[in-house]
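# compute the structure for the input listed below.
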Amino acid sequence: MNLYDSVIEVLHTVHDPEIPVNIYELGLVYEVKVEDGKVNVLMTLTAPACPAAGDIIFDVQSKIEAIEGVKDVHVQLTFDPPWSKDMMSEEAKLELGFL
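Below you'll find the model as predicted:
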């Protein structure tokens, strides 16, 4: 498995404590770039005032840092474009009863 795939796999283990679906399937991860062991993640939250924001970002950062071969991690938060339920995977929509 390459480093990019390992990062995606780890992102599937990060959850918003208020929603029983991982952040990747929720569509909160906008972009993942991996180059020479450096990982950049561009992501959002379900709401700008999300009370779990710090925990989620810490979880993303620490889990990616633990991957063998990762030298540096940068997690950037954005609200452009704003998150919507349309960004969720079909699996997440099914799990949350939106389909």
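
# every contact and neighbour count from this point should use C-alpha atoms.
Fine.

# pretty sure residue 73 contacts residue 64?
Yes. With contacts defined as Cα atoms under 8 Å, residue 73 counts as touching residue 64 at a distance of 7.1 Å.

# mind checking which of those two has more residues around it?
Between residue 73 and residue 64, residue 64 has the larger neighbour count (other Cα atoms under 10 Å), namely 26 against 18.

# looks to me like the more buried one is in a strand.
No. Residue 64: not assigned to a strand; according to DSSP: H, G, I helix; E, B strand; the rest coil it is helix.

# that one and residue 31, how far apart?
With distances defined as Cα to Cα, to the nearest Å, the gap from residue 64 to residue 31 amounts to 14 Å.

# same deal with residue 82?
Looking at residue 82 against residue 31, where the rule is Cα to Cα, the gap reads 14 Å.

# specify which residue of these two has the higher count of neighbours.
Here residue 82 and residue 31 are set side by side on neighbour count (other Cα under 10 Å), and the busier one is residue 82, at 13 against 10.

# just give the closest residue to that one, not the sequence neighbours.
Distances taken as Cα to Cα, 6 or more residues apart in numbering put residue 44 closest to residue 82, at 7.6 Å, once the chain neighbours are dropped.

# let's see this one next to it:
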Amino acid sequence: MEEKLMKALHEVLDPEYPVSVVDLGLVRGVAYEAGKAKVRLTFTSLGCPCTEIIKEDIRNRLLQVEGVQEVEIEEVFEPWSAENISPKGRLILLQLGVT
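Sure, this is the predicted structure:
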């Protein structure tokens, strides 16, 4: 089930760039237990203005996964850096002119 959750999260795009929250390195873990999807999520900065939009998009997408009745998002403020971006995410950003 965790694989299905991650696949779904690859469809959730950052509000500022067309890169998934997974490829940006924001998703730090997923779990599933008794109908509840649990997501560990960090942000690029403590003052990120898009936190609520990202959390709502994650919640809406995961509730579409068969078997998920509830979504719990745990905000973890683990240090984030550009090193957390996947190769796919880096390619998309480079194509957009973001370095």
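
# ok so residue 40 of the first structure is a strand residue?
Yes. Note on residue 40 of the first structure: a strand contains this position according to three-state DSSP.

# corresponding residue for it in the second structure?
Under the alignment (TM-score structural alignment), residue 40 of the first structure maps onto residue 38 of the second structure.

# quick one: its match and residue 66 of the second structure, what's the gap?
Applying Cα to Cα, one obtains 15 Å for the distance of residue 38 of the second structure from residue 66 of the second structure.

# out of those two, which sits in the more crowded spot?
residue 38 (20 against 11).

# end-to-end on stretch 64-73 of the first structure?
With Cα to Cα as the measure, the first residue of stretch 64-73 of the first structure is 7 Å from its last.

# and it, which residues are buried?
Within stretch 64-73 of the first structure, the residues that count as buried by 16 or more other Cα atoms under 10 Å are 64-65, 70, 73.

# tell me the one among these nearest to residue 94 of the first structure.
Checking these against residue 94 of the first structure by Cα to Cα gives residue 64 as the nearest, at 27.4 Å.

# what does the closest one align to in the second structure?
Match for residue 64 of the first structure (TM-score structural alignment): residue 62.

# ok, and what's touching stretch 84-95 of the second structure?
Outside of stretch 84-95 of the second structure, the residues that reach it under the criterion Cα atoms under 8 Å, 6 or more residues apart in numbering are 17-20, 23-26, 99.

# now do the helices in the second structure.
Taking DSSP state H to define them, one finds helices in the second structure at 2-9, 51-62, 87-95.

# can you give me how far the last one is from the chain middle?
Average the C-alpha atoms of helix 87-95 of the second structure, do the same for its chain, and the two points are 16 Å apart (Cα atoms, centre = their mean, to the nearest Å).

# show me which positions of it end up buried.
Along helix 87-95 of the second structure, the positions that meet the burial threshold by neighbour count (16+ other Cα under 10 Å) are 89-90, 92-93.

# cool, the second one as well?
When neighbours are counted by 16+ other Cα under 10 Å, the buried residues of helix 51-62 of the second structure are found to be 51, 54-55, 57-59, 61-62.
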